[in-house]
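Engineer: Quick one: sequence and predicted model below, then my questions.
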Amino acid sequence: MRALKLFGIALPILQAPMAGAGLSALAVAVAEAGGLGAIPCAAIALDQARAEVAAFRARTRRPLNLNFFCHALPPVDAARLRAWRDRLAPYYAERGVVPPEALGDAGRQPFDAAACAFVEEACPEVVSFHFGLPPADLLARVRAAGAKVIASATTVREARWLAERGVDAVIAQGAEAGGHRGLFLTDDVTTQVGTFALLPQVVDAVDVPVIAAGGIADGRGVAAAFVLGASAVQVGTAYLFCPEASVTPAHRAALRAGGDADTALTNLFSGRPARGIVNRLMREQGPLDPGVPPFPLAGAALAPLRATDAAGDFTSLWSGQARALAVELPAGELTRRLAADGRSALARAAAPGIEVRPTDSTWTVNIEFLSI
């Protein structure tokens, strides 16, 4: 299978890099089980990222994916930032917290020369990008460091754009996925496509391996992705249930409590559309609001509220739409179960024209169209 050879892994399961929820402990468990573990570097300082990579390397020699954002920092609009803070004023008063004075802190930095130097130092086997790709000179340095490059696409147009710039694989991120949308050639979330409509179109549009992401939380989703042409799957929300995930108690409780119809796309927490469990802020302010400061400036005004937010009222509770299918297992066991259950689902669905040959190191699914 193309993805297994490309990444040097035994199972076609990629752990989604989830800022604030998955660091080296989760990545190690997934990697040791045969999947591709990931460390999200976009929301942590490079010193912390360096420490997380060192912790990963101390526990396993398996491949590692380092993930970065490629957004452009917007100009600081002081009036818009103050208006956003003023909208939040009743919550500051209710919680007895002091409104922040500095509102232009970006927090999340895009991939830059310093991040590129870190990649050259860390030598990860895979580097993944969200929100497009970095400038060509930095991308060339990442490749020269020996890393395979993958990136997210939410439309066929974005997938083609990535393939034209030489990525080694495309992540087809469907609208079901939790967390930030990877969109970068559009900002229209109303036209975003679901995973199992997007996936086959991307497979037809590009020549590189395609990784399915969004709404995949059990073996049936894995099998469906392979039937539609995926070379691997990227799983996020299901891993949030694992003990190795560093989610808050409020986030974990919300994950356990809900079902398929209580997530929404929102820009309130960061300024960019992301899918999360509907909480108080989303209900009272409306999940999507064009007046919110652009990514990543919106979050600074929420910082004092997050600091006192034991219930998760003002904190992003990222989740995809399929979390009701997730089970609470250690991450290594979940990785192996996803692969095994996916293989079994393919075998159950096997019919004339579909061949399933599972081995220790690969899956082969050949689909032939029969003459009518």
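Structural biologist: All right, it came through fine.

Engineer: Every contact and neighbour count from this point should use C-alpha atoms.
Structural biologist: Will do.

Engineer: Helices along the stretch 201-350 of the chain, start to end?
Structural biologist: Assigned helices in the stretch 201-350 of the chain, in chain order: 219-227, 237-240, 249-257, 280-285, 303-306, 331-349 (criterion: DSSP state H, counting those that start in this stretch).

Engineer: Would you indicate which residues of the helix or strand just after the last one are buried?
Structural biologist: Next along the chain after helix 331-349, taking DSSP states H and E as the criterion, comes strand 354-356. Of the residues in strand 354-356, those scored as buried under the neighbour-count criterion (16 or more other Cα atoms under 10 Å) are 355, 356.

Engineer: So which other helices or strands are in contact with strand 354-356?
Structural biologist: Counting contacts by 3 or more Cα pairs under 8 Å, 6 or more residues apart in numbering; DSSP states H and E, strand 354-356 packs against helix 331-349, strand 365-367.

Engineer: by how many degrees do the longest one and helix 219-227 diverge?
Structural biologist: Put plainly, it is helix 331-349. Relative orientation of helix 331-349 and helix 219-227, computed by axes from the mean of the first three to the mean of the last three Cα atoms, to 10 degrees: 60 degrees.

Engineer: which other helices and strands contact helix 331-349?
Structural biologist: strand 13-15, helix 24-33, helix 219-227, strand 354-356.

Engineer: Centre of the chain to the last one, how far?
Structural biologist: Its chain's average C-alpha position is 30 Å from that of strand 354-356, according to Cα atoms, centre = their mean, to the nearest Å.

Engineer: go on, stretch 342-351?
Structural biologist: Taking Cα atoms, centre = their mean, the mean C-alpha location of stretch 342-351 is offset from the chain mean by 27 Å.

Engineer: wait, what's in contact with the closest residue in space to residue 129 that isn't next to it in sequence?
Structural biologist: With Cα to Cα, 6 or more residues apart in numbering as the criterion, residue 129 has its nearest non-adjacent residue at 4.7 Å, and that residue is residue 151. The neighbours of residue 151, taking Cα atoms under 8 Å, 6 or more residues apart in numbering as the test, are 128, 129, 130, 132, 133, 162, 167, 169, 170, 171.

Engineer: wait, is residue 151 part of a strand?
Structural biologist: Yes - according to DSSP: H, G, I helix; E, B strand; the rest coil, residue 151 belongs to a strand.

Engineer: ok, it to residue 286 distance?
Structural biologist: Taking Cα to Cα, to the nearest Å as the measure, residue 151 falls 30 Å from residue 286.

Engineer: got it, and residue 87?
Structural biologist: From residue 87 over to residue 286 the distance is 12 Å, taken as Cα to Cα.

Engineer: Kindly report the same for residue 35.
Structural biologist: Noted for residue 35: a distance of 38 Å to residue 286, by Cα to Cα.

Engineer: here comes the other one, which I'd like you to weigh against the first:
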Amino acid sequence: MRTWLTEQFELELPLISAPMAGVSGGRLAAAVSAGGALGMIGVSPAASAGWLRGQLELAAATGRPYGVGLLGWALELSDAHMKQVIQARPDLVSVSFGEVERWVAPLHDSGIALAAQAGNLVEAFDLEDMGVDIIVVRGGEGGGHGRNEVATLPLLQAVLDEVDVPVVAAGGIGTGRGLAAVLAAGAAGAWVGTAFTCCPEADTSAEAQEAIVRAELGDTVYGSIFDIAQQVPWPAAYGGRALRNQFTEIWQGRESELAAGTPAAVAASDQVLAARQADDIRYAPVYAGQSAGLVESERPVAEVLSEFATAAHHLRAVAAILETEG
């Protein structure tokens, strides 16, 4: 499977592991890159310089291409993480959910490619005009934060018809069949998160991994209640998709009440913060996409990548059918 993505970064598989803060550390990025795809480190705004330095060293140790994901809104508060990342010279940096354009020139001047997420067609147009190298078309079924306006395949088709920048598809891609589908549509590759959350190389807690393995396709919910409860300043347009739990059952749809600072809301916020410390997934967020229903077990990165490599088989099968019918 040769695409713009594999040629640009000398990959064996047209796949990028999503930079999931709290999940995608240097170990996961290194394992993905060593396996022939492109691994990404997800950086929380609260990450220390020492932590980031260690993760960058882990990812770079393979000698294979790797990347780092940063949050645009967090960089507006402090650019310290970006400065540190540019010094490390990864192959790819993603900046999404906030100001992107200011980073195009600094990254390109350092020889680093820039990716950014688009959750609708307007965002894709804007990113193309800015000069980003890769547009990550993220559908609403994707895990973690992003827009919830359009599903992956409709958005992917629309963007591919309108832009000339290489496009990578994100959201709901959990198997080789999913990778084959977006490649057949014309994407340069896939941006995959949830499928890697239950790898031993990930930083996901054991409790969260068990919950993802148990999850079915309809067991996620989208919204901003976890951000409100934790007072994390995510822009309002970008909610998060996470597994349903007791907290979502109580507070989903009651965002204004949760933000009002009533005694009940304060108690709920304290409950979520304590739950995160204790890995209590009844109240703490477990971010995952709808493809959590496709994760059947905890397995190493190498096995996950082997599953995605079956996309070549599915594409050959389709080609054979078309040749027969032709």
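Structural biologist: In hand now; what should we look at? Bear in mind the structure is a predicted one, so any value in this text is a computation, not a measurement.

Engineer: List the TM-score for the superposed pair.
Structural biologist: Scored against TM-score structural alignment, normalised by the length of structure 2, the superposed chains reach a TM-score of 0.86; 306 aligned residues with a Cα RMSD of 2.4 Å.

Engineer: related to what we said a few turns ago, overlap between the contacts of residue 151 of structure 1 and structure 2?
Structural biologist: Compared against structure 2 with both residues aligned by TM-score structural alignment, their matches' Cα atoms under 8 Å, these retain 128, 129, 130, 162, 167, 169, 170, 171.

Engineer: want to throw the residues you listed into TSV with distance to residue 355 of structure 1 and neighbour count?
Structural biologist: Putting these into TSV (distance: Cα to Cα, whole Å; neighbours: other Cα atoms under 10 Å) gives the following:
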residue	distance to residue 355 of structure 1	neighbour count
128	32	25
129	34	23
130	35	24
162	31	22
167	29	20
169	24	25
170	25	27
171	25	28
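
Engineer: would you turn the residues you listed into JSON lines with secondary structure and distance to residue 271 of structure 1?
Structural biologist: Converted to JSON lines, these look like this (DSSP: H, G, I helix; E, B strand; the rest coil; distance: Cα to Cα, whole Å):
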{"residue": "128", "secondary structure": "strand", "distance to residue 271 of structure 1": "22"}
{"residue": "129", "secondary structure": "strand", "distance to residue 271 of structure 1": "19"}
{"residue": "130", "secondary structure": "strand", "distance to residue 271 of structure 1": "15"}
{"residue": "162", "secondary structure": "helix", "distance to residue 271 of structure 1": "24"}
{"residue": "167", "secondary structure": "coil", "distance to residue 271 of structure 1": "27"}
{"residue": "169", "secondary structure": "strand", "distance to residue 271 of structure 1": "28"}
{"residue": "170", "secondary structure": "strand", "distance to residue 271 of structure 1": "25"}
{"residue": "171", "secondary structure": "strand", "distance to residue 271 of structure 1": "23"}
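
Engineer: Give me the spatial nearest neighbour of the counterpart of residue 331 of structure 1 in structure 2, chain neighbours excluded.
Structural biologist: Counting by TM-score structural alignment, residue 331 of structure 1 corresponds to residue 301 in structure 2. Nearest residue to residue 301 of structure 2, sequence neighbours excluded (Cα to Cα, 6+ apart): residue 199, at 5.8 Å.

Engineer: And the one you found, how close does it get to residue 315 of structure 2?
Structural biologist: Counting by Cα to Cα, the gap from residue 199 of structure 2 to residue 315 of structure 2 is 26 Å.

Engineer: More neighbours: which of these two?
Structural biologist: The neighbour comparison of residue 199 of structure 2 against residue 315 (other Cα atoms under 10 Å) goes to residue 199, with 22 against 19.

Engineer: The alignment partner in structure 2 of residue 224 of structure 1: how many residues sit nearby?
Structural biologist: Residue 224 of structure 1 maps onto residue 181 in structure 2, with residues paired by TM-score structural alignment. Residue 181 of structure 2 has 18 neighbours, counted by other Cα under 10 Å.

Engineer: what does residue 287 of structure 1 give?
Structural biologist: Counted with other Cα under 10 Å, residue 287 of structure 1 comes out at 21.

Engineer: cool, and the one 3 residues further on?
Structural biologist: Burial of residue 290 of structure 1 is recorded as 9 neighbouring residues (other Cα under 10 Å).

Engineer: again with residue 325 of structure 2
Structural biologist: By the criterion of other Cα under 10 Å, residue 325 of structure 2 has 7 neighbours.

Engineer: Then residue 299 of structure 2?
Structural biologist: 16.

Engineer: how much space between it and residue 274 of structure 2?
Structural biologist: Relative to residue 274 of structure 2, and taking Cα to Cα, residue 299 of structure 2 is found at 29 Å.

Engineer: what's the matching residue for residue 127 of structure 1 over in structure 2?
Structural biologist: Matched to structure 2 by TM-score structural alignment, residue 127 of structure 1 sits across from residue 93.

Engineer: if I've got this straight, its match is in a strand?
Structural biologist: Yes - judged by three-state DSSP, residue 93 of structure 2 forms part of a strand.

Engineer: mind listing what it touches?
Structural biologist: Residues near residue 93 of structure 2 by Cα under 8 Å, 6+ apart: 67, 68, 69, 70, 107, 112, 113, 114, 115.

Engineer: Dump the residues you listed to JSON lines, plus secondary structure, neighbour count and distance to residue 8 of structure 2.
Structural biologist: Listed next are the contacts of residue 93 of structure 2 as JSON lines, based on DSSP: H, G, I helix; E, B strand; the rest coil; neighbours: other Cα atoms under 10 Å; distance: Cα to Cα, whole Å:
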{"residue": "67", "secondary structure": "strand", "neighbour count": "31", "distance to residue 8 of structure 2": "13"}
{"residue": "68", "secondary structure": "strand", "neighbour count": "32", "distance to residue 8 of structure 2": "17"}
{"residue": "69", "secondary structure": "strand", "neighbour count": "25", "distance to residue 8 of structure 2": "18"}
{"residue": "70", "secondary structure": "strand", "neighbour count": "24", "distance to residue 8 of structure 2": "21"}
{"residue": "107", "secondary structure": "helix", "neighbour count": "21", "distance to residue 8 of structure 2": "16"}
{"residue": "112", "secondary structure": "coil", "neighbour count": "19", "distance to residue 8 of structure 2": "12"}
{"residue": "113", "secondary structure": "strand", "neighbour count": "20", "distance to residue 8 of structure 2": "10"}
{"residue": "114", "secondary structure": "strand", "neighbour count": "24", "distance to residue 8 of structure 2": "13"}
{"residue": "115", "secondary structure": "strand", "neighbour count": "26", "distance to residue 8 of structure 2": "13"}
